[in-house]
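Undergrad: Just a sequence and a predicted model for now, questions to come.
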Amino acid sequence: MFEAKFQTFTDSSDRAAVAKRVAALRAELKKRGLDGLVIPHADRQQNEYLPACEERLAWLAAFTGSAGRAIVLADKAALFVDGRYTLQAAEQTDTAVFEVVLISDMTSEAWLEKNASEGAKIGYDPWLFRTSDVEALTRSCASAGASLVACDSDPVETIWTDRPEPPLGQVALHPVEYSGEAAEAKLARVRAEVAKARADALVVSNPTAVAWAFNIRGADVTHTPLALSFAIVPAEGRPSLFVDGRKLSNQVRDELERLADVRAMDALPAALTDLGYKKQTVRLDNASAADAIARMIRDAGGKIVNAADPITLMKAVKNATEISGSMTAHRRDGAAVANFLAWFDREAPRGKLTEIECVAALESFRRDTGLLKDVSFPTISGSGPNGAIVHYRVTEESNRRIAPGELFLLDSGAQYLDGTTDITRTMTVGAPTDEMRDRFTRVLKGHIGIARAIFPDDASGSQLDTFARQHLWSAGLDYNHGTGHGVGSYLSVHEGPASISKVNTVPLKRGMILSNEPGYYKTGAYGIRIENLVLVVEAPKVEGAEKPLNCFETITLAPIDQRLVLPSLLTAEESAWFDAYHARVRAEIGPLVEGQTAEWLENATAPLGS
């Protein structure tokens, strides 16, 4: 009945091949005089989602998560993951070859310090690591009496004989009607920041920053409209844009050449070296610039200034056009999600729906808008125990039926020209247990705590994170991921520099869009997450306030399953927020749906307890 066109359900990893491939890698390392290798989940630009040709961890270790690192030594190997992927990594890789290590228990640097032999030479590809990563690894090797060695070429690529070709997605211009600001004006702002920092040039290594600054989008990276590219923006003069010319139509090339010197990707090393020969001071972003970039500039005589790319903050603070577009995208997307939820409530009790069918159905409802460009990440569709795997990705092998008495967690998003969406809903099939309702309501209280927060203009996400966890903590519970991440404007669904987490100290600025997604996961049983996107706005005036105040405006619009709520656990203020949110969903989404969905929406958004 439904079909998924933007997602597949085959498991591309090959657990059975892990031992053979690691043995081949060890043989290659021995040839090169190396005793080990550090392999990241990364490409030359530190993208979260990688082209197939850059999925080294998936090929070598059979791990397909979006973050991780492996270390292969002559006699042992380890795969390092964060809390999102603990279960997934153990299920995917060959644990007879790779020890799976949770980085909160031991970092890769600490493991290397403990396990590297004295005198060992540990290799790394300088194009795949940031300078800060290299510095940390160098210290670990030194503590073990070993040394870190930069490889001239990637050893994994040498043995990866059937490696896919690099992508050639076409570059498209992103019109001002969606971007809200001409590329000329953006580049002028960037040049001003470079000059203000007393630098001669900025190397833009993050393709999302290139996309924003030049008002372009591409098709090189799965689910994120990026063109793999670099740029150099001088304080004075024309920028240089480095991109494969085969991706440019004549129209796009002509437009870009108005703004910059358009050069081939293989011209980048010479351009970086030239900056060094000219003794220029070059600004690099620690978060995305490859160590190879810094080495080329420094070795040629240039000076490196490590600082955040100014584009990162510019991009994160949405302008009026981007905000308006996001609101429109979320109303459209909310109607598609409502169509899905109404369909799910009709079909799920029969006990025949599968996780894959739900992914395909939701994507189909989004495609029915006629404006869907892609999903913004692989949909997380987890029933029962699969819902407890935080970043679960359903495959044909793992696909299970959604049975009565289970919870079903669906985390999904869409890419539209006017905005990027990300929403999670947890639904019950049949009657939930008292424990499920208790846990869901505690997560909901945390979600409402973030949604209702009022905070100083210079507050950061780390100061708000506790608002989401306190009701779980009071019951001895928690979740092992951040509470919220930034979201781009028809760009990356995970965008810096700000987030709501225990560790992020970047101030939340008006115009930023972030997620609000506390959760709870009972291994082997069920998962719960409630996610809306929120916009940082000026808070209503407070009598006697001594500093500017901000708050969040929720922009995601879709019902939250009332059957999972214990009203007795909510305060009057929380109940009022819940009812007001549903009244707004009904008012804004109601006119966009019809038939069975319209009737379902009336019931799903009725006042709590009615």
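TA: Received it, and whenever you're ready, just let me know what you need.
Undergrad: CA atoms for contacts and neighbours, from now on please.
TA: Noted.
Undergrad: neighbours around the residue nearest to V493 when sequence neighbours are not counted, how many?
TA: Computed as C-alpha to C-alpha, 6 or more residues apart in numbering, the closest residue to V493 that is not its neighbour in sequence is V487, at 4.8 Å. Neighbour count of V487, defined by other C-alpha atoms under 10 Å: 26.
Undergrad: putting a second one here so we can go through both:
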Amino acid sequence: MYQSFEVTARPDQGPPRLARLRAEMQAEGLSGFLVPRADAHQGEYVAAHDERLAWLTGFTGSAGFCAALTDVAGVFIDGRYRTQVKAQVADVYTPVPWPDVTLTAWLKEKLPQGGRVGFDPWLHAAGQIRSAEAELQGSGVELIRCDNLVDRIWQDQPPPPMEPVKAHPLEFAGESAADKAARLAGELRKAGQKAAVITLPDSIMWLLNIRGADIPRNPVAHGFAILHDDGRVDLFMAAAKLSGLGDHLGPMVAQHEPDGFLDAVAALSGPVRVDLNTVPQIVADRLGDRLAEGGDPCALPKARKNAAEIAGAAEAHLRDGAAMVELLAWLDAQTPGSLTETQVVTRLEECRRRDNALQDISFETIAGTGPNGAIMHYRVTEETDSRLEDGHLLVLDSGGQYLDGTTDITRTIAIGTVGQEERSCFTRVLKGMIAMSMLRWPVGLAGRDIECVARLPLWAAGQDFNHGVGHGVGAYLSVHEGPQRLARVSHVPLEPGMILSNEPGYYREGAFGIRIENLVVVEEAPTLPGGDGERAMLCWRTLTYAPIDRRLIVAEMLTAEERRWLNAYHAEVAARIGPRVGGDARKWLDAATAPI
């Protein structure tokens, strides 16, 4: 279990906190200060100690940053959070649509005479700073490395997490840590590189076959690592976290306290490989001309799941599917208006916790009914907890962290009698999800090349959604895992073994939201009769098994091929999940998976 702290700011706390930050800026001779949602390890998720953006502004989304100047403070958010940010930040903050408006363009507009904008070099990736400095050339706006000014004024800042680390069994990892390190070291030698600096927590966990609990819902531990070209690993992690590992790390891993990390980086012989998208600027500063640009050496090997990891994920999804069926059957038996979002979240977690392999949920469950469903990353609170009323759509996005795999599933559920417009929109989203599920594509294509397939039915109706079609998923690791994505910005070719989500949606602000999500794994596609046998193709295998709400489907909008896919999928759900549930849940499942 991790230790939890309340770090979010109320809107009325924003003005005085911003005022104190501005006083520190003035004392340092700065025109501004950047506050990212990031920590020194540059992962997507942060511990309570590092929730500086939420503490300062009140915004709790998983991506974004604040640029606080002396007379304006912009909170930069992407399309997922443009509704949420309005409800969370005080009037002293100005929401900025990002990346439509870039930080550098905004700074040049707000500081036309130039200025000194401070940033903590631990909290910004070297590639971000390099690009920003190039774009600000000649503008008079300078980026200045400095101490973290938020830490100076956050008097009750939680301490850094210090949770124990556990060994991840080889039966689930599928490859020993020593073999992984030797394999990656060989790649360094081929590239003529002496070492690689690794800062992403999930990369270190994967490489060393360990798991931690420093981040809520993510089995990772904070630390840094240096992989040498002979397979040795220097691990910089508090000894208190590692005390229960025994001899698991073996002789190839030398353990050090984190405060020795920068000195060790400075002492390395070059070239030293770093991922500019994730390594903190302060590490790049210490390396200087010894820095060799390259991706995180663990990223692609971690993304290409081996046979043990895929088998574990498949089994975890079956148990998770049984928990979902138990929940959906229970929910369907309730009277509209009798439940709140919180009650659904609680019941679903109870269903999952009947599985002894469950370590935690994989993220805070999203249960948004009616207008709340239109907030893509909605989190129910005491203030927003709403009743599931007749005619509502409930967006239920959840997952589990199991020893053998990580799950992530979204179902949109009809509460009572739902209107025709909602059903039509739902069916378009379903058509997009089915289209992606059935897709075959040539080897070498990336997520950006195929993600539009899931949007086409919505585009035909003049509709769309402001998030990616899918994200990578780890093997009992982060529920959001790169570098693979189904998104317009993803240039990473899809490869066998990669697990991704397939989750198109549609959101009508103030009215309803829709999302349907299955996890899928990339496989080599069999050659079809009459096909080009010399052209290698890939396809998906579905991992998620749970019914899709038939009450929301306008059957006449589906093609014959789409109906066949849906009926075959539901038949598989019944066959795979049916033996795992009983009583009323089994009866409900039989009805929910009947052909249409």
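TA: Alright, I've got the coordinates. Because the structure is a prediction, the values reported are computed rather than measured.
Undergrad: ok, back up a step: check contacts around the residue nearest to V493 of the first structure.
TA: Under the criterion of C-alpha atoms under 8 Å, 6 or more residues apart in numbering, the neighbours of V487 of the first structure are 316, 420-421, 493-496, 513-515.
Undergrad: What are the neighbouring residues in contact with the aligned partner of V96 of the second structure in the first structure?
TA: Under the alignment (TM-score structural alignment), V96 of the second structure pairs with V101 of the first structure. By C-alpha under 8 Å, 6+ apart, the contact list for V101 of the first structure reads 78-81.
Undergrad: do the same with C358 of the first structure
TA: Residues in contact with C358 of the first structure (C-alpha under 8 Å, 6+ apart) are 344, 381.
Undergrad: Surely it forms part of a strand?
TA: No - counting by DSSP: H, G, I helix; E, B strand; the rest coil, C358 of the first structure is not part of a strand but helix.
Undergrad: mind checking what it lines up with in the second structure?
TA: When the structures are aligned by TM-score structural alignment, the residue of the second structure matched to C358 of the first structure is V344.
Undergrad: for the stretch 251-400 of the second structure, what spans make up the helices?
TA: Taking DSSP state H, counting those that start in this stretch to define them, one finds helices in the stretch 251-400 of the second structure at 261-266, 281-287, 299-303, 307-332, 341-352.
Undergrad: Just say which of those is most tucked in.
TA: The highest mean neighbour count among those belongs to helix 307-332 (a mean of 21), with neighbours defined as mean count of other C-alpha atoms under 10 Å.
Undergrad: So which residue of the second structure lies furthest out from the middle?
TA: In the second structure, the greatest distance from the average C-alpha position (C-alpha atoms, centre = their mean) is reached by G530, at 40.0 Å.
Undergrad: Distance to G505 of the second structure added to the helices of the stretch 251-400 of the second structure, as a markdown table?
TA: As requested, the helices of the stretch 251-400 of the second structure are exported to a markdown table (distance: least, C-alpha to C-alpha, whole Å):
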| stretch | distance to G505 of the second structure |
| --- | --- |
| helix 261-266 | 43 |
| helix 281-287 | 36 |
| helix 299-303 | 25 |
| helix 307-332 | 20 |
| helix 341-352 | 20 |
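Undergrad: Quick one: closest of the ones you listed to C146 of the second structure.
TA: Evaluated over those, closeness to C146 of the second structure peaks at helix 281-287, with 10.7 Å, by C-alpha to C-alpha.
Undergrad: Which positions in the first structure sit opposite the closest one in the alignment?
TA: Residue correspondence for helix 281-287 of the second structure in the first structure, counting by TM-score structural alignment: residues 291-297.
Undergrad: Give me the contact list for the matching stretch.
TA: Contact partners of stretch 291-297 of the first structure, identified using C-alpha under 8 Å, 6+ apart, comprise 126-131, 134, 269, 272-276, 284, 303-304.
Undergrad: Check stretch 150-157 of the first structure too.
TA: Surrounding stretch 150-157 of the first structure, the residues in contact under the criterion C-alpha under 8 Å, 6+ apart are 25, 28-29, 56, 123-126, 163.
Undergrad: and which of those is nearest to T441 of the first structure?
TA: For the contacts of stretch 150-157 of the first structure, with T441 of the first structure as the reference and C-alpha to C-alpha as the criterion, the closest is R56, at 40.5 Å.
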